[in-house]
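Novice: Sequence first, predicted coordinates after that:
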Amino acid sequence: MRLRDLATSRITRPIALGAGIVLLASACSGGAESGIEKLIEQQGGGDVDLDLDADGGFSIQTEEGGMSIDEDGNFVITGEDGEVITGNADGDGNFNIESDEGTITGSGEDGDFNIESDEGSFTVSSGSDMPSEWPSDVPEPENYTITTSSVIGTGDDLLIGLVGNTSQSGADFVESYGEDLVSAGFEQASSFESEGSVLRVFTNGSWNVSVGVFEGPEGEPQVTVNLVREN
């Protein structure tokens, strides 16, 4: 699997959602775990098996491949063809990636890193502000405080993940933001509800926006908003 393949393959969608999953893992119940599986299936297609580790790790298996990461930052990514990429990252932003194509090492700052090679680039950025890459034709969520944002790729390969909280109830947030999306030309593509969680996916033919609300440890709503380019 070349670096470009890693950045642009459909397995990247679960990886992008994984940023939000890791942050929510400590607050999610078993019901929320099944809801997250449904969200990833709606975003990426095919069956998904998700396992959240109480120590902070997680694993995702899809029809396109899989990814697992432990509490120490060691990760394994498996492509559909069986090729394996391994690596590790530490809290200081240093990372190491190994595959059949060779080894890539680097470092980031404040949760950001960028990999450049002859095969392409793969960029991940994190922060508490709305990413500047958020498309102008997609409404920004209101009554929403971002705690973490992640940006993977650019252009047609853009994926943005937001994790935050809202002053509204979870159900009211999903309803009001859904109405904003519909008013902007989106259609609701799917919906999933279980105890303590609500997941909805909206599309306008160009963008796919999913909204997930999970109950936190103190009963407060934990909200994820994920945006990907339609294939």
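Specialist: In hand now; what should we look at? Numbering: from 1, shown residues only.

Novice: CA atoms for contacts and neighbours, from now on please.
Specialist: OK.

Novice: For residue 39, give me its contacts.
Specialist: 199, 200, 210, 212 (Cα atoms under 8 Å, 6 or more residues apart in numbering).

Novice: what's the first one in contact with, if anything?
Specialist: Neighbouring residues of residue 199 by Cα under 8 Å, 6+ apart: 35, 39, 191, 192, 193, 210, 211, 212, 213.

Novice: For the first one, list the residues it contacts.
Specialist: Shown here is residue 35, whose contacts under the criterion Cα under 8 Å, 6+ apart are 192, 193, 194, 197, 198, 199.

Novice: Then the fifth one?
Specialist: Contacts for residue 193 were tallied using Cα under 8 Å, 6+ apart; they are 35, 199.

Novice: That one and residue 201: what is the separation?
Specialist: Here the criterion is Cα to Cα, to the nearest Å. By it, residue 193 lies 12 Å from residue 201.

Novice: Could you do the last one as well?
Specialist: Between residue 213 and residue 201 the distance is 12 Å, computed by Cα to Cα.

Novice: Which of the two has more residues huddled nearby?
Specialist: Between residue 213 and residue 201, counting by other Cα atoms under 10 Å, residue 213 is the more crowded of the two (29 against 23).

Novice: Now for the more buried one: which residues touch it?
Specialist: Contacts of residue 213 by Cα under 8 Å, 6+ apart are 170, 171, 174, 196, 197, 198, 199, 221, 222, 223, 224.

Novice: Now rank the residues you listed by neighbours and give me the top one.
Specialist: Highest neighbour count within these: residue 223, with 28 neighbours (other Cα under 10 Å).

Novice: Comparison target below:
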Amino acid sequence: MRIRTTTAVTIASALLLLPACGRKAAENAMEQQIRQETGGDADVDMNADGSMQVTTKDGTYNAGNNQLPEDWPTDAPIYAGAKIQFSGSANGTTGKPGSAAVLTTSDSAADVVTYYKAELAKQGWTISSTMEAQGTSIFGATKGTRALSLLIGSAEGQTSITIGIGEQ
């Protein structure tokens, strides 16, 4: 699955604009920016708690609401106690469904890697590739017609977990 970089950057920018511009003005500005960047319409809903949902023809993206997409597969493990920073679900450029989430935890990257190696196997996933470089671990796993990618890295006392899942 490919989430448009421009949409993700626009979401982050809108979160910064919200306090200064007001919710409705920030929603309108973001919708216009997405239209300019992608050539398509977008519906942006910002909430008083700072969370937002962006819906485009490619799918739905959530930020700041600590929720996974409604269609998140039950066999795609989420690290216990991790905070959801961003999540999205889209058909993307392939037309095949997929979802992604970015999580953070104060647990060590080593603990997170150990968890995912065990939990993916327990859920029936086959780890098809692994790579470790400069404190970052990258996994690829498959199950049936689906593929899962996982990136785990630490910085400043936080471990970041990026997980994506979709059809191959």
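Specialist: Received it, and whenever you're ready, just let me know what you need. Treat the numbers as computed from the prediction; the structure is a model and nothing was measured.

Novice: Mapping onto structure 2, list which of the contacts of residue 213 of structure 1 remain contacts.
Specialist: Of the contacts of residue 213 of structure 1, the ones still in contact in structure 2 (both residues aligned by TM-score structural alignment, their matches' Cα atoms under 8 Å) are 170, 174, 197, 198, 199, 221, 222, 223, 224.

Novice: So which of those belong to helices?
Specialist: Among those, the members found in helices (DSSP state H) are 170, 174.

Novice: Next step: the kept ones among the contacts of residue 213 of structure 1 restricted to strands.
Specialist: 197, 198, 199, 221, 222, 223, 224 (DSSP state E).

Novice: any chance of these in a markdown table, plus distance to residue 93 of structure 1?
Specialist: Converted to a markdown table, those look like this (distance: Cα to Cα, whole Å):
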| residue | distance to residue 93 of structure 1 |
| --- | --- |
| 197 | 32 |
| 198 | 33 |
| 199 | 31 |
| 221 | 29 |
| 222 | 26 |
| 223 | 25 |
| 224 | 23 |
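
Novice: what's the counterpart of residue 158 of structure 2 in structure 1?
Specialist: Here residue 158 of structure 2 is matched to residue 220 in structure 1, going by TM-score structural alignment.

Novice: And for that match, the neighbour number?
Specialist: 16.

Novice: neighbouring contacts of whichever strand or helix holds residue 165 of structure 2?
Specialist: Using DSSP states H and E, residue 165 of structure 2 falls within strand 158-167. Here strand 158-167 of structure 2 makes contact (Cα under 8 Å, 6+ apart) with 1, 76, 96-109, 145-154.

Novice: make it 7 Å
Specialist: Contacts to strand 158-167 of structure 2, defined as Cα atoms under 7 Å, 6 or more residues apart in numbering, come from residues 1, 96-109, 145-154.

Novice: Quick one: average offset of that strand versus structure 1, please.
Specialist: Superposed on structure 1, strand 158-167 of structure 2 shows a mean distance of 1.5 Å to its aligned residues (mean Cα distance after the TM-score superposition for structure 1).

Novice: which of the residues in stretch 205-221 of structure 1 are buried?
Specialist: Residues of stretch 205-221 of structure 1 classed as buried: 207, 208, 209, 210, 211, 212, 213, 214, 215, 216, 220, 221 (neighbour count, 16 or more other Cα atoms under 10 Å).

Novice: which one in structure 2 is aligned with residue 143 of structure 1?
Specialist: Residue 143 of structure 1 maps onto residue 81 in structure 2, by TM-score structural alignment.

Novice: May I ask you to confirm that its match belongs to a strand?
Specialist: No - secondary structure of residue 81 of structure 2, determined by DSSP: H, G, I helix; E, B strand; the rest coil: coil, with no strand assignment.

Novice: tell me which element the residue lying closest to residue 142 of structure 1 once chain neighbours are set aside is part of?
Specialist: Among residues not flanking residue 142 of structure 1 along the chain, residue 177 sits closest, at 7.3 Å (Cα to Cα, 6 or more residues apart in numbering). Element membership of residue 177 of structure 1 [criterion: DSSP H and E] is helix 170-183.

Novice: okay, that helix sits on what stretch of structure 2?
Specialist: Helix 170-183 of structure 1 maps onto residues 109-122 of structure 2, going by TM-score structural alignment.

Novice: wait, what's in contact with the residue most central in space within structure 2?
Specialist: What sits nearest the mean C-alpha location of structure 2, by Cα atoms, centre = their mean, is residue 101, with 2.6 Å. Applying Cα under 7 Å, 6+ apart, we find residue 101 of structure 2 in contact with 84, 86, 87, 88, 162, 163, 164.

Novice: Spell out for me the ChimeraX command that would select the buried members of the residues you listed.
Specialist: To isolate the buried subset of the contacts of residue 101 of structure 2 in ChimeraX, counting by 16+ other Cα under 10 Å, use the following:
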select :84,86,87,88,162,163,164
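
Novice: which of the contacts of residue 101 of structure 2 lies closest to residue 26 of structure 2?
Specialist: Within the contacts of residue 101 of structure 2, distances to residue 26 of structure 2 taken as Cα to Cα reach their minimum at residue 86, with 18.5 Å.

Novice: how about the strands in structure 2?
Specialist: According to DSSP E, the strands that structure 2 contains are 42-46, 52-56, 59-63, 83-90, 98-105, 126-133, 136-143, 146-155, 158-167.

Novice: Perfect, that will be all.
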